[in-house]
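Q: Sequence below, structure please.
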Amino acid sequence: METASIQFLKSLAKNNHKEWFDANRPKYEAAKADFAELVAAVISGTGKADATVAALQPKECIFRINRDVRFSKDKSPYKPHFGASITRDGRKSMYAGYYVHIQPGNQSFIGGGIWMPEPGVLKKLRQEIDYCFDEFSSIINHKKFVAAYGAPERSAEYVLSRPPKGYEADNPAIEFIKLKSLVVSKLIPDEMLTQKDLAKQIVASFGTLQPLIAFINRALE
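A: Predicted coordinates for the structure are as follows:
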């Protein structure tokens, strides 16, 4: 991405109010177009290995910069980052997909999976993990996958305290069956954001992620 785009996000984080944003709207529009160009390149590259996202347009994937403050104590009107969900059917899709998050301050990351799906969707995924645990294990324990993403995230809000109904505590897959989200991520350092091969590096990382995305989406189909 362009240095000016990163600088816009840094400035926004320090001036998160409508008056500043309105005065700097041309800079926002330029930064937004720059991010859309990155997303387009990532879609193009990722689509060669994952045909389900090949026809997406950036506008179908990029989230609005405006925050929904209705239920938040933080009333800042704008997100200090750009985000895009590259998922079949676009950002509102029920399917698993890839995510790009650009936020200066070494808070940028890429990753993917499926986040807090509906109960019926989660039930299908748990069943697939249970029935095909050897295949699932081979995907998340592959050395390239582990090197890129480590293990699926296990934040407290993502994990049930007890096995879900219908599953025993001694099930070999139980630690994954208890997950309410199945997501992985990889940090992007600030110095990487303006590198010319940023899109290429993201595409390579998404290639490593693709088998997990395919596994999840097969369960949902």
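
Q: Every contact and neighbour count from this point should use C-alpha atoms.
A: Will do.

Q: burial measure for the residue nearest to F215 when sequence neighbours are not counted, as a count.
A: Nearest residue to F215, sequence neighbours excluded (CA to CA, 6 or more residues apart in numbering): F136, at 7.5 Å. Using other CA atoms under 10 Å, F136 has 19 neighbouring residues.

Q: what does Y131 give?
A: 12.

Q: same question, Y95
A: 23.

Q: can you pull the contacts of it?
A: Residues near Y95 by CA atoms under 8 Å, 6 or more residues apart in numbering: T87, R88, I114, I216, N217, L220.

Q: now do S93
A: Contacts for S93 (CA under 8 Å, 6+ apart) come out as T87.

Q: One more, please, to line up against the first structure:
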Amino acid sequence: MSNTRTILNYLQELQENNDREWYHAHKEERKEAEAAFESFLEDLIVEISKFDASIPLLDPHTLTFKMVRDTRFSHDVSPYLPAFRAHIAAKGKLPIPVGYYIVIKPHQETMICGGLFADMFQDATMRIRNYLNEHGAAFDAILSDPQFASYFQLKGTKLKNVPRGYDKNHPYGDYLKHKSWYIEYALSDDLVKNDMKFLQKSAELCEIIKPFNDFLNTALVGFEMPKRQ
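A: Prediction:
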């Protein structure tokens, strides 16, 4: 069982001392927190695999994202994002196929998320829109499920109007306006500090997310990530 209190304590200190000197001077604390996060991911993957057969027993280390921020085009020049992040999906941390996105961040900003956050893959957007055009009622049923709706509301970048090529009066036209489709739910610091309860709640939320992810992944069958130039 991971020590999630260690994770939050380190991130809180980094948030208060967000500079390179402090970051490098506290390497051991960072390593301890990273190990605790990977331990949590390992436990969560086991729980997810109980209801989602598409998720293999992945190496948690391969699922995490770097804390270093790109500050070139930002007014915020703090060098690090004080959060631990990971994406658990059939192909690891690639954005597609979609999976379960985990963010641990202090001050009630820990999130359990699902869906497609990226909006730059035009082929992915087109595939989902085409699938929604024919199966909008099924998507609406997922979003309207009482248990799902008690935690999640659809988010994502979207157009002002239904895009060309689709009926502007489509009954689910609002879903067609989207360029990305994702959901997220925030958890309190107090919950995160309780290892067992945090694991149980995270797994519960991921199970609720699964039909949403399944719908998007069905739409995305055949999508290939663009090759880097």
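
Q: TM between them?
A: Scored against TM-score structural alignment, normalised by the length of the first structure, the superposed chains reach a TM-score of 0.93; 217 aligned residues with a CA RMSD of 1.3 Å.

Q: still on that earlier bit, which members of the contacts of Y95 of the first structure occur in helices, if any?
A: I216, N217, L220 (DSSP state H).

Q: Name the member of these with the most neighbours.
A: I216 (25 neighbours).

Q: how much space is there between it and K124 of the first structure?
A: 9 Å (CA to CA, to the nearest Å).

Q: Enumerate the helices of the first structure by residue range, in sequence order.
A: Going by DSSP H, the first structure shows helices at 3-14, 18-23, 25-47, 58-61, 119-131, 133-140, 143-149, 174-177, 190-193, 198-220.

Q: Let me know which of these is the nearest to I110 of the first structure.
A: helix 198-220 (7.4 Å; CA to CA).

Q: what about H81 of the first structure, how many residues close to it?
A: Neighbour number of H81 of the first structure under other CA under 10 Å is 19.

Q: and what of the one 3 residues further on?
A: Using other CA under 10 Å, A84 of the first structure is surrounded by 23 other residues.

Q: Next: S144 of the second structure.
A: Count around S144 of the second structure with other CA under 10 Å applied: 14.

Q: ditto for S72 of the first structure
A: Counted with other CA under 10 Å, S72 of the first structure comes out at 9.

Q: what residue of the second structure takes the place of it?
A: Matched to the second structure by TM-score structural alignment, S72 of the first structure sits across from S74.

Q: distance of its match from R85 of the second structure?
A: Distance, S74 of the second structure to R85 of the second structure, by CA to CA: 20 Å.

Q: Touching stretch 186-197 of the second structure from outside, list them.
A: Stretch 186-197 of the second structure is contacted by residues 1-5, 8, 106-112, 198 when judged by CA under 8 Å, 6+ apart.

Q: run the last query once more with 6 Å
A: Contact with stretch 186-197 of the second structure is made by T4, R5, Q108, E109, T110, M111, F198, as judged by CA atoms under 6 Å, 6 or more residues apart in numbering.

Q: what's I102 of the second structure in contact with, if anything?
A: I102 of the second structure neighbours (CA under 6 Å, 6+ apart): R85, A86, M111, I112.

Q: Let me know whether the first one touches K105 as I believe.
A: No - here R85 of the second structure lies out of contact with K105, judged by CA atoms under 6 Å, at a distance of 8.7 Å.

Q: These two - which one has more neighbours?
A: Set side by side, R85 of the second structure and K105 show more neighbours around K105, with 24 against 20, by other CA under 10 Å.

Q: What's the local residue count around F71 of the first structure?
A: Other residues close to F71 of the first structure by other CA under 10 Å number 7.
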